[in-house]
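No letters, just coordinates:
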């Protein structure tokens, strides 16, 4: 998002003379926290940070996020009456396409209306007509699996079982799912799961020596490098599924690896990030303990291989990038920008959305 904003603010063609500002929140996978922040933004009580020195004081024009469907459903419901556009880069639940419930929700990723049907077609292609199904017990999993089940039935695919769980479920509920898988005869498992739920399930399968299944997955985890890295017992080997089309944003990798602007700012995130990546500590730091070596600040980030430097996530980055540019082009048109923009136009979120 910051990369796109920097590009737009440096552009002389898009929004000339106008600087986009931003504020970033970590919702910590909490729906309640997401809604709280959205309400604060809708009420105009937030002072937004700008890339220029002057703070933005106007009402927020768009919200970029959330990552998953359930928080999006909650936030889009709350901000819908205010007509503030909410643009998600990764929430795929088909339910979010209902404009009567979510009038200002938009996204830069296809709906599961298509993915669910494509998964059924994929299974039909391989001639698998007897399968099991597991889903995350939330909007993403329940809606996605419902569409898949309906399509599968039309294609002559039978579901031996269809179960829902959440990683925080009590052990006895997860044990019941393990017992169902153990007693089943189908060797193909179709999933609508989040990465964290996949790992929780795989760990249980290993403990019960349940291997040899053909996994079919959705975009949420099928190409996620962290999920693959955490599957230490190779339970998911050979999994197939659907992923977001490959994309590359020129200059993105260089921007991500250039942390000097972050270091020179007053952002407290830099020392914590740097100390974690390089297993060192700064002299004045209070965030690290133990006998770690001292950070110099000149360590080479390009030599680090971790989730931060993993550019396989570029398709998701690109969805965020497109969302920022969609807002910028909308504002460009509303403000009648040519060589200059009409600053006297009263911006209305309803018009932006």
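On my side now, so go ahead. Note that the structure is predicted; figures quoted are calculated from it, not measured.

can we go C-alpha only for contacts and neighbour counts from here?
Will do.

Quick check, central residue of this structure?
The centroid of the chain falls nearest to residue 67 when counting by C-alpha atoms, centre = their mean (3.1 Å).

what residues are up against that one?
Going by C-alpha atoms under 8 Å, 6 or more residues apart in numbering, residue 67 touches 88-91.

Residue 5 too?
Counted by C-alpha under 8 Å, 6+ apart, residue 5 has contacts 20-21, 324.

Between the residues you listed, which sits nearest residue 267?
residue 21 (16.4 Å; C-alpha to C-alpha).

Now do residue 122 against residue 281, distance only.
For residue 122, the distance to residue 281 equals 50 Å [C-alpha to C-alpha, to the nearest Å].

cool, residue 41 as well?
Using C-alpha to C-alpha, residue 41 is found at 36 Å from residue 281.

Okay, one more to line up with it:
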């Protein structure tokens, strides 16, 4: 809109100026604004726009006559102090021999009356000048001012910068904070010595984050400042885990119903902290309504626009606004400013009427007696030191300090431009600016590179967007001894701090307006402790959540974790689910009660075998031993001993060699055992047949050599099976978490199911053949009753191993190993007891029956 307006004005001015030039040969100013201001001539003029008075009325509007000029009233002492600070800074620079030597600076300052129309007129007057005619036929030339300090309002700065930016006229605001002004494409020549709202929002979020206030309400004014600040707050608040409980626009027309509704929202909300981006004029009706309804107990966070507002510091607001935390632009100290403010005197220059208006407001006198009979006349020599006004108060120099820095920034930029040497300049062909015909865009270039430190110790520079370094004071509204409310500095927010600590607070100095004298909690949901995760409630902001415990095998080791982290493969979550611990490694160990029991039984079985061997060796010539094929008996006892001992390979932490040996030794030992029994069975049958006439030649096929060879061949087949299995898919140690996820079962992976099946199948085949042959020979005469014992032993063996398969498959972890060991021990004891117990019984307890006659006698009696 401003661009279109400016284009229309520019075209109109060009047309009029061309017409007038053709007639009179001069350019003539088409309008003149009556503005209150201050002026001082010099080599270079700096413009200024300040909010010194308030525009009360424009006067009557009519389409028949030209509108009357606006009438400004309500003089603001603080704003006039800011304007005088600009004058003081210029005088200080003129007296500084090291800054702009031999060059003097002047000023042209206008009052904007807090209205955009007046501010725009003032800016136009600063850029185009106030001379009635211009002799330059092209209506061109350097502008009357080299730059403008101001405007303080964001809305004003947006409008003015939109036009000044077309000509690259530098403008340095000391109070406009709208983050939209950081757009370099729209406002290429705008700078500011106050941080933008983007920095202000981050500073306020630093305070919220420090106290853990994640559930906050938001109020903002219905203007550029409030709307842009609220947008920035919404965009940044979630970065620290915060949420906005409610967001309300403060009306600018004192709509009572709307104000009542907003107070009702504040009263009904669960948020105990309210952030406000507004000026005091917007906020005051809401605070009045809260006082009327006795709505207290809220912690207010004030933006810089009202953090130091004297209007809201009234004692009647203490119950509502006491303890407010706010941020304010950096407070500074300016040496000599106090004496300068007291030294000003009015003069008769029409361009300096702002000083006369100030004098009349302070002392209640006037300089023009026309129409003011009976009013005291000002002498101009009244003593300002006896007055108590915000104008003379230099204890809280905030906006004035920013004005001071803005003037010095412009002076340093001009100084850099003036000391440029030809051939080393920054412009095309290493040229410098024309010092006699200064272009505004050239000064913008140097202003962008300004870098200096004030006498107060603050560093002044601008980033690529023209924004100053972000630094704020943290303020606290505290009651004083007389019952009034005073503002005290309790911390600082400095994004450029060398320590890296952005927020520094003196918490002991903070006053809390609550019975506990402690900061209130303001959260939608309490923080989730480690071991849980946040689960957002459907339809509510992310700050409203439930805390769900992490699943087994997952942890969260931080507060308010959004996701649980899965533990590494060999780790598991502890009971609290806040850190991972190594998984329990389970295997059948020698220290385990089950392992101890099985080891004991295996060793007992080995001892029994050894005992039987000793007995048989001692009575090897007795009929009982000799009649039962002593050589095969010893071989069988040896193989059973190996069966008992192979159990020890199944106990203990699996190693590669134990995994490879356990099944190989087990398989070979049992084949040796079963093949010995099979040969014994075949020998029994052959002996029986050889005792009959038709079978006298049967024994020639079952001599000692044939027996050994048969056992060797049958065992060799199992050795071959084991060799193939171990060479192709050898069993290896394996960490298995499939049975129980929280436990690592250390076991031997069989490697090849086919290999393991062939090993067991071959044993089962031999056992089945032995059982079948023994069963067929069960009715032989008593002197050949070995077949009965073999039948019984094979019955036990087959029953054990048939039941082993389902029990092994269904048993988890170490219990599968225990089942296999049990099967080995049970079958081994079955063979040992069924075959050798009857013989040992006769040898030890009934030696009278251990004779050939007794054995043959029983056979004769049987016949």
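Everything's here; your move. Source: prediction; values computed, not measured.

quick one on the thing from earlier: what does the residue nearest to the centre of structure 1 correspond to in structure 2?
In structure 2, residue 67 of structure 1 lines up with residue 152, judged by TM-score structural alignment.

Wasn't its match part of a strand?
No - counting by DSSP: H, G, I helix; E, B strand; the rest coil, residue 152 of structure 2 is not found in a strand; it is coil.

So for it, what's the nearest residue that isn't a sequence neighbour?
Distances taken as C-alpha to C-alpha, 6 or more residues apart in numbering put residue 175 closest to residue 152 of structure 2, at 4.5 Å, once the chain neighbours are dropped.

What residue in structure 1 is paired with the one you found?
Applying TM-score structural alignment, one finds that residue 175 of structure 2 aligns to residue 90 in structure 1.

Can you report how many residues lie near its match?
For residue 90 of structure 1, the tally of surrounding residues (other C-alpha atoms under 10 Å) stands at 24.

need the contact list for it.
Counting by C-alpha under 8 Å, 6+ apart, residue 90 of structure 1 has contacts 65-69, 107-109, 316, 319.

same question, residue 288 of structure 1
For residue 288 of structure 1, the contact set (C-alpha under 8 Å, 6+ apart) comprises 275, 281.

cool, and residue 331 of structure 1?
The contact partners of residue 331 of structure 1, taken as C-alpha under 8 Å, 6+ apart, are 15, 352.

same thing with the one 3 residues further on?
Residues near residue 334 of structure 1 by C-alpha under 8 Å, 6+ apart: 345, 347, 351-352.

try residue 37 of structure 1
residue 25.

where's the aligned partner of it in structure 2 relative to residue 403 of structure 2, distance?
The equivalent of residue 37 of structure 1 in structure 2 is residue 122 (alignment by TM-score structural alignment). Using C-alpha to C-alpha, one gets 18 Å for the distance from residue 122 of structure 2 to residue 403 of structure 2.

Strands of structure 1, start to end?
Using DSSP state E, the strands found in structure 1 span residues 21-22, 49-50, 63-64, 86-88, 105-107, 130-136, 158-165, 188-192, 214-217, 240-241, 280-281, 293-294.

I'd like those as TSV, with mean neighbour count and distance to residue 249 of structure 1 appended.
Below are the strands of structure 1 laid out as TSV (neighbours: other C-alpha atoms under 10 Å; distance: least, C-alpha to C-alpha, whole Å):
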stretch	mean neighbour count	distance to residue 249 of structure 1
strand 21-22	19	21
strand 49-50	16	23
strand 63-64	21	18
strand 86-88	26	18
strand 105-107	23	18
strand 130-136	21	32
strand 158-165	17	36
strand 188-192	24	28
strand 214-217	20	26
strand 240-241	18	24
strand 280-281	22	32
strand 293-294	13	35
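
I'd like those as TSV, with distance to residue 226 of structure 1 appended.
Compiled in TSV, those are given as follows (distance: least, C-alpha to C-alpha, whole Å):
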stretch	distance to residue 226 of structure 1
strand 21-22	28
strand 49-50	32
strand 63-64	24
strand 86-88	22
strand 105-107	24
strand 130-136	18
strand 158-165	21
strand 188-192	17
strand 214-217	15
strand 240-241	16
strand 280-281	23
strand 293-294	27
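
Show me where the stretch 751-863 of structure 2 has its strands.
Counting by DSSP state E, counting those that start in this stretch, no segments of the stretch 751-863 of structure 2 form strands.

and residue 211 of structure 1, what does it touch?
Neighbours of residue 211 of structure 1 in contact, by C-alpha under 8 Å, 6+ apart: 205, 235.

Start and end of stretch 330-346 of structure 1, how far apart?
OK, stretch 330-346 of structure 1 end separation, C-alpha to C-alpha: 14 Å.

Ignore what I typed, I meant stretch 59-74 of structure 1.
Stretch 59-74 of structure 1 has an end-to-end distance of 21 Å (criterion: C-alpha to C-alpha).

Same question for stretch 124-143 of structure 1.
One end of stretch 124-143 of structure 1 sits 21 Å from the other (C-alpha to C-alpha).

Stretch 21-41 of structure 1 too?
For stretch 21-41 of structure 1, the end-to-end distance is 13 Å (C-alpha to C-alpha).

next one: that stretch to chain centre, how far?
Averaging C-alpha positions (C-alpha atoms, centre = their mean, to the nearest Å) puts stretch 21-41 of structure 1 14 Å from its chain's average.

do stretch 314-323 of structure 2 as well
Distance, centroid of stretch 314-323 of structure 2 to centroid of chain: 37 Å (C-alpha atoms, centre = their mean).

got it, and stretch 134-149 of structure 1?
17 Å.

Quick one: residues in contact with that stretch.
If you take C-alpha under 8 Å, 6+ apart as the criterion, stretch 134-149 of structure 1 is touched by 68-70, 91-95, 112-113, 116-117, 119-120, 133, 159, 162-166, 189-194, 197.

okay, and it goes to which residues in structure 2?
Stretch 134-149 of structure 1 corresponds to residues 219-234 in structure 2, going by TM-score structural alignment.

Over to stretch 9-24 of structure 1?
Per the alignment by TM-score structural alignment, stretch 9-24 of structure 1 matches residues 94-109 in structure 2.

wait, isn't residue 492 of structure 2 in contact with residue 471?
Yes - using C-alpha atoms under 8 Å, residue 492 of structure 2 is in contact with residue 471, at 7.3 Å.

okay, the two: which has more neighbours?
Set residue 492 of structure 2 next to residue 471 and count neighbours by other C-alpha under 10 Å: residue 471 wins out with 25 against 20.
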